[in-house]
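S.K.: quick one: sequence and predicted model below, then my questions.
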Amino acid sequence: MGADRVGGVRRPVRAVVYAACGVVLLAGCASMPDSGDLRDVESTPRQDSQLRVFAMPPPEDAQPREIVQGFLEALTSDDPQYATARQYLTGTASEHWRPEQSTTVLASDINVNHTPGHDTSRDSSDDYAFTLTGDKVALVDRQQSYTPMRGTYSQPVHLTRDKKSGQWRIDVLPPGIVMGQSDFQRNYMSVNKYYFASNTWANSATSATAVADPVFVRRRVDAMTQVVRSLLSGPTDWLEPAVSSSFPAGTELRRGVTALAPDDQNRLTVPLNEKASGVGREKCREMATQLLFTLQNLTPTVDTITLQRAGGGTLCSLEENQTEAVATRGSVKGSDYLYFVDDKKRLVRIDVKGTSAEPVPGALGEGVQKLQAAAVSWDERTAAGVADDGKSLFVGSLLAGGALDTPVLQSQGKVEGDRLTVPSWDARGDLWVADRDPARPRLVVLEQGRGQPLDVRVPGLKGRVDAVRVAADGVRIALVVRAENDSKSLLIGRIERDEKAGDRPVVSVRELRSAAPELENVTAMSWAGDSRLVVAGREHEGVQTMRYVQVDGSTPEGPPPAALTGVQSIAAAEDDQSPLVAYSSEDGIVRLWSGAQWQQVNKGGLAPVYPG
């Protein structure tokens, strides 16, 4: 993508160079030309990871508009501390400007408009004002958390002319940073940092459950050190109530440490301050696991973490193959089987690489109770099935000879579309499902898939839940919500449990946020990684499309899935080794391996699911 224009006028120049080997900030090596001048450019290709962009300082006797455009251009450079951008500011403005406060992302151009009431003649006035405008797309806050935004951006910029030098400089400017979307995509990258679920979500008592917390960091400004500092600072506000960090409060990099880089053995040594000096071995291993999970999301070249004390010496070391004893995460949970309902309304399974389906062991595979959809628990020992009319929810063992008990939940909805949704299992073995009955729409959870259903509180919910998928970490939940105007949006909520509220816990889904703001009619969705989902839906007045989205509403890098018509349901595994599977009204069940085209699996089947 090309860089955004500023106000439709050719932007001030910036130098683009290829750094030589050995520069810490650059991942890779390219040679510096030994003849010719640096060339001015107006745009920089996002896909060239070797490209470094450096801003140019303000030209002598630059006019006010040139100063503003040069400043905006400098914000998109790879200057670590924005030193060049500060040269466009007065001393006082530079002292008070906090670029780390926020980054506002605009759809395209930043329009620079002269503010009426100020003389346009440089010789007759010592002050000048502009207004920066554009269409907002998102805001990245101080915690580096991404939030989709809508509306008009409008911020004043004021310049004054220095009485001694006669040079124009900015003395009033917007908070933080502002840039166009293509510059943002070139400059920033999304990285998952990892914390641990506060409650015991996993069945295993020997390991914690890791939860991804996506943040945006500057792509070519020592991303590794940025990510480590962000991890140490703690989870973002949205996730914080549901997770914890094993790093003691106040833990930071040791004073004087400015950059981190792995050695030639793929070991990263992280020197910490005195706040971490007293941690025990097990706590240290948890800290190292958080770092390994986080940094491997950034780069696969780190496979060992060594944590150092403030005064020197090693706290602990942990290798990649040792993390499984400390914590589990969804992206490593795989399954050998894909499950779906066949043309006889039975629950069947198929090897993810095969084509021949077989009924699952137990009553749900016998076909006595006809089904329209099902969900399989993470340990693949239990399944839940929705009856063919959508009224009843059954739970049965996936062991041969297992009997089917009476329904665990029933809906009173008058038509099929107003009854039960496809259920979803969380990591601790609880079963989630929504009842779409207009007379009593509700989201419920059944502890261990049985007993009296718990009504889940969803503060701020506007509409009814049409689809439910719980993340592998058990902390986040994806909901398709139908509004009064029949539009259907994808929302992500945080699951909280109050175990001290009485005989039974109070379960809530809080702080719903949009994960696919551009889609107004979501028809299918599934988790497809620790912080990614795959979604089928339509934009306003558009045709059905399939795409990947992040839980924070941003768009992940990489191509979308190949086009497929008539998508009614999607199944994606949490790991990246299994194929994407969908049910199409035209082709039945189809699957998509990475780099391939859709392949028909079963013409008569429907409702495909992986465990979860």
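M.R.: Arrived safely, thanks for sending.

S.K.: contacts, neighbours, all on C-alpha from now
M.R.: OK.

S.K.: distance of Val415 relative to Asp389?
M.R.: Using Cα to Cα, to the nearest Å, Val415 is found at 9 Å from Asp389.

S.K.: Ala74 now?
M.R.: 61 Å.

S.K.: ok, those two, which is more surrounded?
M.R.: Just comparing Ala74 and Asp389: by other Cα atoms under 10 Å the higher neighbour count belongs to Ala74, 27 against 14.

S.K.: next, the one to line up against it:
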Amino acid sequence: MGADRAGGARRTYGRAVTYAACGAVLLTGCASMPDHGDLRDVESTPRQDTQVRVFAMPPREDAEPPEIMQGFLEALTSDEPQYETARQYLTENAAQKWRPELSTTVLANGPDTATDLSGNSDPEADDYSFTLTGTRVALVDAQQSYAPADGTYSRQVHLVKEKKSGQWRIDGLPQGVVIGESDFQRNYMSVNKYYFASNAADAEAGAASQPAAVADPVFVRRRVEPMTQVVRSLLNGPTSWLGPVARSSFPTGTALRKGAVLTPDEQNRLTVPLNGKAARVGPAKCNEMATQLLFTLQNLTPAVDEVELRAGDRKLCDLTEDRAPAVASVGSAQQADYLYFLDGEHRLVRIPAESGTTSPETVPGALGEGVTPLRSAAVARDEHTGAGVGLDGRALYVGSLVSGGSLGEPVLLSEGKAEADRLTAPSWDTRGDLWVADRDPANPRLLLLRDGKGEPLQVRTPGLDGRIKSLRVAADGVRIALVVEKDDQQSLLVGRIEWERVGEESTVSIRELRSATPGLTEVTAMSWAGDSRLVVVGREEDGVQQMRYVQVDGSTPEGPAPDALTGVKDIAASEGDRLPLVAYSSEDGIVWMPSGTAWQKVVKEGAGPVYPG
């Protein structure tokens, strides 16, 4: 969901009418309409109560071109499902061709408008053109997928005076919607829709019957039947970026029954009427479909705890929220038993994740004995196995978290000459495979050890520009977050993990790396903090260190950022929201922040906090 940003003041030529629950209320008065001159600096409105609906005003009789242009832009910020009023500003032909659903371009302060002096902008000649300009912030595509954008936006809008009516109307305009950033935050919200991981590695390993759910964030208009919008988007399949590693259990062509509007009943049960494409699914497949719906809808609202799927007059299946975890696993539902970190003697120690105690105990096994001092560590998601990098960064060890287990020889060695040019902290994926990067300048590599052992598999990283400083694999097993260094800048990139079988060999690649923190020039620490969210420590250019939440698509989720903390070197979060956020501060040692509280000291001597993963 979008961050709460304040927008600039906006001229109120034909401002929209807003209706509150207690009746119709005109929030912004209708200023007198200009009949000549240019419009400039058409900024976004300051954010308003998101529960208030905004409806646009139709064009005034005999309005001149600047007023038509302004009224149209105002109408794009309304809550009308099909932009009915905005279409009134267009000629009949333009209204039929205009497709607002193709894209939403977000500009920093809304579109500026100026008369296009290069054309025949002459009201006396029944011909007028404007140029819309602004600084791009983001683009939401036809799949409702968000992507950060930059650079200058410039598009022409053409108006004519219709011969039959004598009224000015727009007859040429770009497809999609253009809107200011604060209006976008008011009108749109981010929602995770859920699919299932479809990785070749799972099939090769004979993965368990329970699939892993993968979050696919999209933006929907928050007051235009959002539940119906999200379900339609879910049925359309995963976005292009996630599609190669995700599958849907809904048969191709499945859609909502025509005219369906989804609303849960008083028992929080939602009936979803589907078309005939879903009529022949079996019980197991239907339960997977219902699980996708439940995970998706519960990310949108707590008002749904049961779904029933129907095709025509026939009930296909129903599913309650307590049965969904038996169908598929979702990262945010997984619960760690312990928080782990390195104590002052470089041993792996742990404290119960939920007990509130701050007295650490060494982990069972060789990693907790201190015979081999560690500088970083990771614990497998089943909490039965751990991995640690030696104090000088050269060797990677794997050991059982069972008393009496020996550490043995390193499973991996780096040839980097300096400590900073050796191994990163490792990370375990959901299948029990171990990931680590070797920063050796002579041979920088991203490596994978199947089950934490054997010959390392070199991971292909097409498009990677720089050296990996740190990495974390998501709970879904199909996405990885990388902090990448280049030219004294450190960026957070999220990539898609793709497995391929070539003859007898398996290959794995990280594809389509994209920035999750376009505003930061230095990222010093990060951790997954949800199904599509990360917590990041970094700074903007010439700025101070800050901690914030970010979405995998580069957007900023709604809600407050974590409290400020100085000197943060490492950070750890669980994918769910029930366990404390944890950090290592050079000033305070290991600290954590249980829900609803401020930062609290755990131990002064310690570093490298991690939850399993």
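M.R.: Received the coordinates, thanks. Since we're looking at a predicted model, the values are computed, not measured.

S.K.: fetch the TM-score of the aligned pair.
M.R.: Overlay of the two chains. TM-score (TM-score structural alignment, normalised by the length of structure 1): 0.94; 593 aligned residues with a Cα RMSD of 1.7 Å.

S.K.: give the residues shared as contacts by Val415 and Asp389 of structure 1.
M.R.: Taking Cα atoms under 8 Å, 6 or more residues apart in numbering as the contact criterion, Val415 of structure 1 and Asp389 have no common neighbours.

S.K.: how about Gln229 of structure 2, secondary structure?
M.R.: Counting by DSSP: H, G, I helix; E, B strand; the rest coil, the backbone at Gln229 of structure 2 sits in helix.

S.K.: and the helices in structure 2?
M.R.: Under the criterion DSSP state H, structure 2 contains helices at 65-75, 84-87, 92-97, 181-187, 200-204, 226-235, 283-300.

S.K.: and Asp563 of structure 2, which of the ones you listed is closest to it?
M.R.: helix 181-187 (22.6 Å; Cα to Cα).

S.K.: and that closest one, how far from structure 1 on average?
M.R.: Compared with structure 1 after fitting, helix 181-187 of structure 2 deviates on average by 0.4 Å (mean Cα distance after the TM-score superposition for structure 1).

S.K.: and the closest residue to Leu490 of structure 1 other than its chain neighbours, how many residues sit next to it?
M.R.: The spatially closest residue to Leu490 of structure 1, leaving aside those adjacent along the chain, is Val480, at 4.6 Å (Cα to Cα, 6 or more residues apart in numbering). Neighbourhood size, Val480 of structure 1 [other Cα under 10 Å]: 23.

S.K.: also Glu504 of structure 2?
M.R.: Neighbours around Glu504 of structure 2, by other Cα under 10 Å: 5.

S.K.: trace it over to structure 1, please.
M.R.: Under the alignment (TM-score structural alignment), Glu504 of structure 2 pairs with Asp503 in structure 1.

S.K.: Gly454 of structure 2 now?
M.R.: By TM-score structural alignment, Gly454 of structure 2 lines up with Gly451.

S.K.: contacts only, for its match.
M.R.: Gly451 of structure 1 touches Val408, counting by Cα under 8 Å, 6+ apart.

S.K.: do the same with Asp426 of structure 1
M.R.: By Cα under 8 Å, 6+ apart, the contact set of Asp426 of structure 1 is Ser377, Trp378, Trp432, Val470, Ala471, Ala472, Asp473, Gly474, Gly612.
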